[in-house]
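Novice: Sharing a sequence plus its predicted fold:
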Amino acid sequence: MSANRRTWLQAAGATLAGLWLSGCDRLTRSTKFMGFIGSAENLNRQVQRAVADRTALAREFPASMISPDFRANGTRSPQDAEYVAMRDAGFADYRLVIDGLVERPLALSLAELRAEPARTQITRHDCVEGWSSIGKWTGAKLGPLLDKAGLKAEARYLVFHCADSLAAGPDGRYYESIDLVDAYHPQTILAYEMNDAALPVPHGAPVRLRVERQLGYKQAKYVMRIEAVEGFAHLHGGKGGFWEDRGYEWYAGI
């Protein structure tokens, strides 16, 4: 991907983030604004499909370029009672559930997840707010886990259900989704280590998604369950993610 194209996408994302921060309630009540967001998303998808190779690897960096001050944004410490209890017990009772449209549902402890085929990569995290940081991630490769669970033929997407809430009410819990192209990308991992240490709570402990060809809001933290689905119209706001339900693009490729 060219530097100019990446810069343009980051600038566009930063502009959208600024609009949300400055007046999201007013904007979401505007049919003109939401119509503009929908048109922009359709255009972005068309451009991405025309020029992007979705199987290409994201750039990886030497250890000397790891950012000493990698920011943690969004939720930094979930207060859900179940999560707090797991955190205080060192995540000994944590189980990563993989279910939905699968033949063999899984419930993996951290130890079991660590025993699965893994990958380590040093990549750049690009936030929709306009900043970037480089970090080292180690985690289980998602593709082999899906093969172990056995995706059913009708499965088209994966939904990541998380432990953190960013808003009140039943639709305030964070969630994200990706398609199977990204799910089987070799750099898509369920990270349990960051910079050669256990994943810190502010960065999504015990497990977070790393889908390196997309912007930061797709990198779901505090992942509790992965649900294979045919579509996500029935989930929350029906757009496939917490921020997507509030106007962000579903496909945030970079």
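Specialist: Everything's here; your move.
Novice: use CA for all of it now, contacts and neighbours both
Specialist: OK.
Novice: In the protein, what residue spans correspond to strands?
Specialist: Assigned by DSSP state E, the strands in the chain fall at 96-100, 106-108, 118-126, 132-141, 157-165, 173-179, 189-194, 197-198, 208-210, 223-229.
Novice: need these in CSV with distance to Gly150 and mean neighbour count, can you?
Specialist: Shown next, in CSV, are the strands of the chain (distance: least, C-alpha to C-alpha, whole Å; neighbours: other C-alpha atoms under 10 Å):
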stretch, distance to Gly150, mean neighbour count
strand 96-100, 10, 20
strand 106-108, 10, 16
strand 118-126, 19, 20
strand 132-141, 15, 22
strand 157-165, 13, 23
strand 173-179, 16, 23
strand 189-194, 17, 25
strand 197-198, 29, 13
strand 208-210, 20, 24
strand 223-229, 10, 22
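Novice: Okay, one more to line up with it:
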Amino acid sequence: MTIVTRRNALVGGAGLMLAGCDRIVASPTVRKVLTLGEKATMSGQRLVTDRTALAPEFSATDLSPNFCVNGTTAPGDAAYQAHVARGFADWRLVVDGMVARPLSLSLAQLQAMPARTQITRHDCVEGWSAIGEWTGVPLMLLLKAAALSSNARYVVFHCADDYHGTPYYESIDLVEAFHPQTILAHHMNRQPLSVGHGAPLRLRVERQLGYKQAKYVMRVQAVASLAGIHGGGGGYWEDRKGYQWYAGI
């Protein structure tokens, strides 16, 4: 008997899209149906699952010998390349939007903040998985330090990598933003992030699929709605290919 899981369904859907079904997914009617299904899945999962439930964590002996570099491997943005050349010495993370105290933090400041280390499995929509160790700042600490507005509902991550003229971006709601395993990682496997893996900072939202794990994060923006962010779908692939915004696993 074949067990159909949410991840299997998403992987199968990705295969269809890669086979040339983008036009079907792009249909307004189909996208509306998919969105309704997504909302039902998210609501159902949160009804039966503790909102603070942790994704599985592993031991150092479980680390994958090769963790695939996926998506952008080296952003072509001139400003980013200059940061790489200077070892990110004058790079800053901006935390703004619906906050009372906007932040501008250096990499050194982020690395000096309380950190969380977790060994988790990365599940890609393309069908591969890998286990890695991540160390970084819990996102909730940054949002609290910036005094998040009670009217904010989402957190948007703006990135340095560019896809066909559009910077990569992703978003999560506050349930995920305040989850203890949601971190902005600056180390992988006890080493500073490589450029291929998203240096100097990448999102780890461990209860969702790989395309939500935004690399090269430059700005964290708190918003009340996703409607005004690019195409309004909440992320690059959500807007471009109809991927589900909620990618829970």
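Specialist: Good, I have the coordinates. Keep in mind that what you see is a predicted model, and the values were worked out from it rather than measured.
Novice: before we move on, the earlier item: what's the closest of the strands of the first structure to Gln46 of the first structure?
Specialist: strand 173-179 (16.2 Å; C-alpha to C-alpha).
Novice: got the contact list for the closest one?
Specialist: Defining contact as C-alpha atoms under 8 Å, 6 or more residues apart in numbering, one finds that strand 173-179 of the first structure is touched by 156-167, 218, 220, 240-242.
Novice: repeat for stretch 125-136 of the first structure
Specialist: For stretch 125-136 of the first structure, contacts defined as C-alpha under 8 Å, 6+ apart pick out 10-11, 13-18, 61, 63, 65-67, 69-71, 120-124, 194-196, 212, 214-217.
Novice: can you give me the helices for the second structure?
Specialist: Secondary structure of the second structure by DSSP state H: the helices cover 6-16, 22-26, 28-48, 78-85, 107-112, 139-145, 174-177, 236-241.
Novice: Quick check: closest non-adjacent residue to the alignment partner in the first structure of Leu16 of the second structure.
Specialist: In the first structure, the residue paired with Leu16 of the second structure is Leu19, using TM-score structural alignment. Among residues not flanking Leu19 of the first structure along the chain, Leu27 sits closest, at 8.0 Å (C-alpha to C-alpha, 6 or more residues apart in numbering).
Novice: okay, now Asp77 of the second structure: neighbour count?
Specialist: 12 (other C-alpha atoms under 10 Å).
Novice: What residues does it make contact with?
Specialist: Ala160, Asp161, Asp162.
Novice: for the residue nearest the centre of the first structure, what are its contacts?
Specialist: Centroid-nearest residue in the first structure, with C-alpha atoms, centre = their mean: Gln219, separated by 2.4 Å. With contact taken as C-alpha under 8 Å, 6+ apart, Gln219 of the first structure is in contact with Arg208, Leu209, Arg210, Val211.
Novice: Now the last one: closest residue in space, sequence neighbours ignored.
Specialist: Residue nearest to Val211 of the first structure in three dimensions, not counting chain neighbours: Thr188, with 4.6 Å by C-alpha to C-alpha, 6+ apart.
Novice: list the contacts for the equivalent of the one you found over in the second structure?
Specialist: Under the alignment (TM-score structural alignment), Thr188 of the first structure maps onto Thr182 of the second structure. Taking C-alpha under 8 Å, 6+ apart, we find Thr182 of the second structure in contact with Pro138, Leu139, Met140, Glu176, Leu203, Arg204, Val205, Glu206.
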